[in-house]
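**Student:** A structural model of the following input is requested.
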Amino acid sequence: MHLSGSITALATPFTASGDIDFSAWDRLLQSQIDAGTQGVVVAGSTGEANALTDDEYEALLRRAAGLVAKRIPVLAGTGLSNTAKTIELTRSAAAWGADAALVVTPPYVRPTQTGLIAHYRAVADDGALPVVLYNVPGRTGCDLLPATVAELAPHPRIVAIKEARPEPERMADLLALRGAGFAVLSGDDPTAARAMLAGADGVISVASNALPVAMRRFCDLARAGRRAEAEALDAELQPIFDFMGIEPNPIPVKAILARQGIGQGLRLPLTTLSATHAATADAMAARIAAIEGETAVAAA
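**Tutor:** As a prediction, this is how the structure comes out:
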């Protein structure tokens, strides 16, 4: 498996009563397929994985796998704070149709780098699914260092890393490890252009939930080294990327999706976007609709 291009970390749409809106889920998935998205993540942090029941997780993944029908990879978020539980969930995800496991560094427990090596090797050795490392220390309290990634990258079942730290030095260190069997993916929309122009394979994106056409074009330009065009589109997208961080993820992106008719809320302790940002959200939704339309016309 070689992951590349525009990969969407899917939000999980809910109804006004707080149930999963499976009709909206299907429409979100279909919009990604139609736009040329090159992979999707089910039940990652953007998907509010911690707020899902086991049955809901299974239903979302099975439904996604069925709709996608192997046209693009389906990654399942399976990273938990305990290695044995992560292995168990990864096995279940494989049975439910996932193509790979996105395994975040164990949240909250803050293992050593030696512990991280043992953790990821145990998950990969089990062999249920190819493993994508996921480093997002701002959420987990644990930083997967490049030297540790270098120890893990040669494992035949560890196929990529999603790196959410934005520093160019971090990306440069990881790109030195990139190869045919190990992809390097940005996990940070605002710096994804810089990462891909430097050689990263793609981005696992939050914003692409709402503007999948533009994000596919964005990735195509950057990965082809078409710097001027990529940077021009990046400049258009930066206000949207900034908005996506105005409150904790996935609050802002779900506000945009709600304006697109996909889902109506979040689960506590996350709450809907503050009323003070409503006008900004309206403006961003209009901007996204315009960019999506312009991009689709330009690509036709």
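**Student:** CA atoms for contacts and neighbours, from now on please.
**Tutor:** Noted.
**Student:** what's the helix or strand where Leu75 lies packed up against?
**Tutor:** Per DSSP states H and E, Leu75 falls inside strand 74-77. If you count contacts as 3 or more C-alpha pairs under 8 Å, 6 or more residues apart in numbering; DSSP states H and E, strand 74-77 packs onto strand 39-42, helix 54-68, strand 100-104.
**Student:** same thing but 7 Å
**Tutor:** Judged by 3 or more C-alpha pairs under 7 Å, 6 or more residues apart in numbering; DSSP states H and E, the packing partners of strand 74-77 are strand 39-42, strand 100-104.
**Student:** does Pro137 really touch Asp143, like I thought?
**Tutor:** Yes: applying C-alpha atoms under 7 Å, one finds Pro137 in contact with Asp143, separated by 5.0 Å.
**Student:** neighbouring contacts of the helix or strand that the strand holding Leu75 is followed by?
**Tutor:** Heading C-terminal from strand 74-77, the first helix or strand you meet, by DSSP H and E, is helix 83-95. For helix 83-95, the surrounding residues in contact (C-alpha atoms under 7 Å, 6 or more residues apart in numbering) are Ala76, Thr78, Gly79, Leu80, Ala101, His119, Val123, Ala128, Leu129.
**Student:** Does Thr46 touch Asn249 like I think?
**Tutor:** Yes: taking C-alpha under 7 Å as the definition, Thr46 is a contact partner of Asn249 at 6.3 Å.
**Student:** Would you mark the buried spots in the helix or strand hosting Ala285?
**Tutor:** Element membership for Ala285, per DSSP H and E: helix 278-299. Buried positions in helix 278-299, judged by neighbour count with 16 or more other C-alpha atoms under 10 Å: Ala281, Met284, Ala285, Arg287, Ile288, Ile291, Glu292, Thr295.
**Student:** so how far is stretch 185-204 off the chain centroid?
**Tutor:** With C-alpha atoms, centre = their mean, to the nearest Å as the basis, stretch 185-204 stands 12 Å off its chain's centre.
**Student:** and what of stretch 46-62?
**Tutor:** Counting by C-alpha atoms, centre = their mean, stretch 46-62 comes out at 15 Å from the chain centroid.
**Student:** Same question for stretch 223-243.
**Tutor:** On C-alpha atoms, centre = their mean, the centre of stretch 223-243 falls 18 Å from the chain's centre.
**Student:** Give me the contact list for that stretch.
**Tutor:** Asp189, Pro190, Ala193, Met196, Leu197, Ala207, Phe218, Leu221, Ala222, Pro252, Met284.
**Student:** ok, the fourth one to Thr90 distance?
**Tutor:** In this case it means Met196. Going from Met196 to Thr90 by C-alpha to C-alpha, to the nearest Å gives 29 Å.
**Student:** Look at Ala275 and say how many residues are nearby.
**Tutor:** Taking other C-alpha atoms under 10 Å as the criterion, the count of residues near Ala275 is 9.
**Student:** any idea how far Ala281 is from it?
**Tutor:** Between Ala275 and Ala281 the distance is 10 Å, computed by C-alpha to C-alpha.
**Student:** another one to check against the first:
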Amino acid sequence: MRLHGLLSFPLTPFTDDDKVDLAVFAEHLEQQIAAGPAALFVACGTGEFTALALDEYRDLVATAVRGADGRLPVVAGCGGGPRMARDFAVAAAECGADGLLLLPPYLVTSTPGGLVEHVRYVASATPLPVVVYQRANAVLDEAAALALLDVPTVTGIKDGRGDVDAMLRLVTAVRTSGHPRAAGFGFLNGLPTAELSVQAYRAIGVECYSSAVLCFAPDLATAFHRAVERGDHDTVRLLLAEFYLPLVALRDRVPGYAVALVKAGARLAGLAVGGVRPPLVDASPEHVRELGRILTRGRAALATVVE
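**Tutor:** Below you'll find the model as predicted:
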């Protein structure tokens, strides 16, 4: 499951009485699919995996599988402790998911070799392809990346650390290993607002990236991706200056805004996704207004671009 292109990480909508809103989720999915991503990654970080009960997770994955209807892969998040991760992985397989994104283990810090064993333990629960999410307390080195090639269902690594030098070492180790699975092994840029780092990551062979902006401004996200793909550096720089950099400056003001601000953007776009579950906090009214101004500024810049 080596993916190419823009990746969608849909939000999980909640009602005012704290239930998962599957009708809004289905609407959100259809909007995401219409934007043409390479895959849907549901119930992951932007989808608030850590806030979900297992029954809610099942409903979300099953809804996504029905909505995708074979048009594109559905990858489900799983994580936490090893047994919990296995339980969610099994649930995803039972609901028809096409793959798994394995999030970092809960709290525990170990060695890269210990992380590989964690991946083996979870991956053995299902035949689904697994992408390993490297960030926080889940850090791989070259030896660990090579060891993952021997786990048959592990198909790639998603990076959320932002250490380009370290990621270059992983990519180079895998690509030059001579392992029969090396050529098909995928690397994904999973940094928050990955558009800021996409050019640096493409230079080291990581061309696929996730876009939280796709959740609330698919016009901007897809225009930026097209500009990157065709090497239109002027448009890339324009959208970075007028939209993405101001967005990131706002996002960085409050921990957790990587999710909360995205939900605020979706609400501005008319989608009733509700708020975030604790410990995340919703964007303040002042920051939502500022987000609206940033969106207006970005779209004004986009209007000047001739594609």
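**Student:** After superposition, what's the TM-score here?
**Tutor:** Superposed pair, TM-score by TM-score structural alignment, normalised by the length of structure 1: 0.87. Supporting alignment: 293 aligned residues with a C-alpha RMSD of 2.4 Å.
**Student:** Thr46 and Asn249 of structure 1: who's more crowded?
**Tutor:** Thr46 (22 against 17).
**Student:** and the more buried one, that's in a helix?
**Tutor:** No: under DSSP: H, G, I helix; E, B strand; the rest coil, Thr46 of structure 1 sits outside any helix and is assigned coil.
**Student:** any idea how far it is from Arg63 of structure 1?
**Tutor:** As judged by C-alpha to C-alpha, Thr46 of structure 1 and Arg63 of structure 1 stand 18 Å apart.
**Student:** Tell me who's in contact with Pro204 of structure 1.
**Tutor:** Quick fix: residue 204 of structure 1 is Ile, not Pro. If you count contacts by C-alpha under 7 Å, 6+ apart, then Ile204 of structure 1 has Ser6, Ile7, Thr8, Ala9, Leu185, Ser186, Gly187 around it.
**Student:** Could you check which residue of structure 2 pairs with it?
**Tutor:** For Ile204 of structure 1, the aligned position in structure 2 is occupied by Ser210, per TM-score structural alignment.
**Student:** What separation is there between that match and Gly96 of structure 2?
**Tutor:** Taking C-alpha to C-alpha, one finds Ser210 of structure 2 at 22 Å from Gly96 of structure 2.
**Student:** where do the strands sit along structure 2?
**Tutor:** 6-8, 39-42, 74-78, 99-102, 130-134, 154-159, 186-189, 208-210 (DSSP state E).
**Student:** With structure 1 overlaid, report how far the second one is off on average.
**Tutor:** Translated: strand 39-42 of structure 2. By mean C-alpha distance after the TM-score superposition for structure 1, the fitted strand 39-42 of structure 2 averages 1.2 Å away from its aligned residues in structure 1.
**Student:** Aligned to Pro13 of structure 2, what sits in structure 1?
**Tutor:** Match for Pro13 of structure 2 (TM-score structural alignment): Pro13.
**Student:** Without its sequence neighbours, what residue ends up closest to its match?
**Tutor:** The shortest distance from Pro13 of structure 1 to any non-neighbouring residue, by C-alpha to C-alpha, 6 or more residues apart in numbering, is to Gly263 (4.3 Å).
**Student:** That neighbour: what's it in contact with?
**Tutor:** Taking C-alpha under 7 Å, 6+ apart, we find Gly263 of structure 1 in contact with Pro13, Phe14, Thr15, Asp21, Ala24, Leu257.
**Student:** How many neighbouring residues does the closest residue in space to Ala138 of structure 2 that isn't next to it in sequence have?
**Tutor:** Leaving aside its chain neighbours, Ala138 of structure 2 sits nearest to Pro104 (5.3 Å; criterion: C-alpha to C-alpha, 6+ apart). Pro104 of structure 2 is flanked by 24 other residues according to other C-alpha under 10 Å.
**Student:** Check the one 4 residues further on too.
**Tutor:** Burial of Val108 of structure 2 is recorded as 11 neighbouring residues (other C-alpha under 10 Å).
**Student:** For Gly160 of structure 2, see how far away it is.
**Tutor:** Applying C-alpha to C-alpha, the value for Val108 of structure 2 to Gly160 of structure 2 is 17 Å.
**Student:** My guess is Ala49 of structure 1 contacts Ala43. True?
**Tutor:** Yes: using C-alpha under 7 Å, Ala49 of structure 1 is in contact with Ala43, at 4.7 Å.
**Student:** ok, the two, which is more surrounded?
**Tutor:** Between Ala49 of structure 1 and Ala43, Ala43 has the larger neighbour count (other C-alpha under 10 Å), namely 26 against 18.
**Student:** Tell me who's in contact with the more buried one.
**Tutor:** Ala49, Tyr57, Ala76, Gly77.
**Student:** Name the member of those with the most neighbours.
**Tutor:** Ala76 (30 neighbours).
**Student:** Surely it touches Gly39?
**Tutor:** No: in this structure Ala76 of structure 1 lies outside contact range of Gly39 using C-alpha under 7 Å: 10.9 Å.
**Student:** overlap in contacts of those two?
**Tutor:** If you check Ala76 of structure 1 and Gly39 against C-alpha under 7 Å, 6+ apart, no residue is contacted by both.
**Student:** Would you map the helices across the stretch 151-300 of structure 1?
**Tutor:** 168-175, 192-197, 212-223, 227-244, 251-259, 278-299 (DSSP state H, counting those that start in this stretch).
**Student:** and Leu28 of structure 1, which of these is closest to it?
**Tutor:** Closest to Leu28 of structure 1 of those, according to C-alpha to C-alpha: helix 251-259, at 9.0 Å.
**Student:** The closest one versus helix 278-299: what angle between them?
**Tutor:** Angle between the axes of helix 251-259 of structure 1 and helix 278-299 is 70 degrees (criterion: axes from the mean of the first three to the mean of the last three C-alpha atoms, to 10 degrees).
**Student:** residues contacting the aligned partner of Asp99 of structure 1 in structure 2?
**Tutor:** Aligning on TM-score structural alignment places Asp99 of structure 1 opposite Asp98 in structure 2. Residues in contact with Asp98 of structure 2, defined by C-alpha under 7 Å, 6+ apart, are Pro73, Val74, Val75, Leu128.
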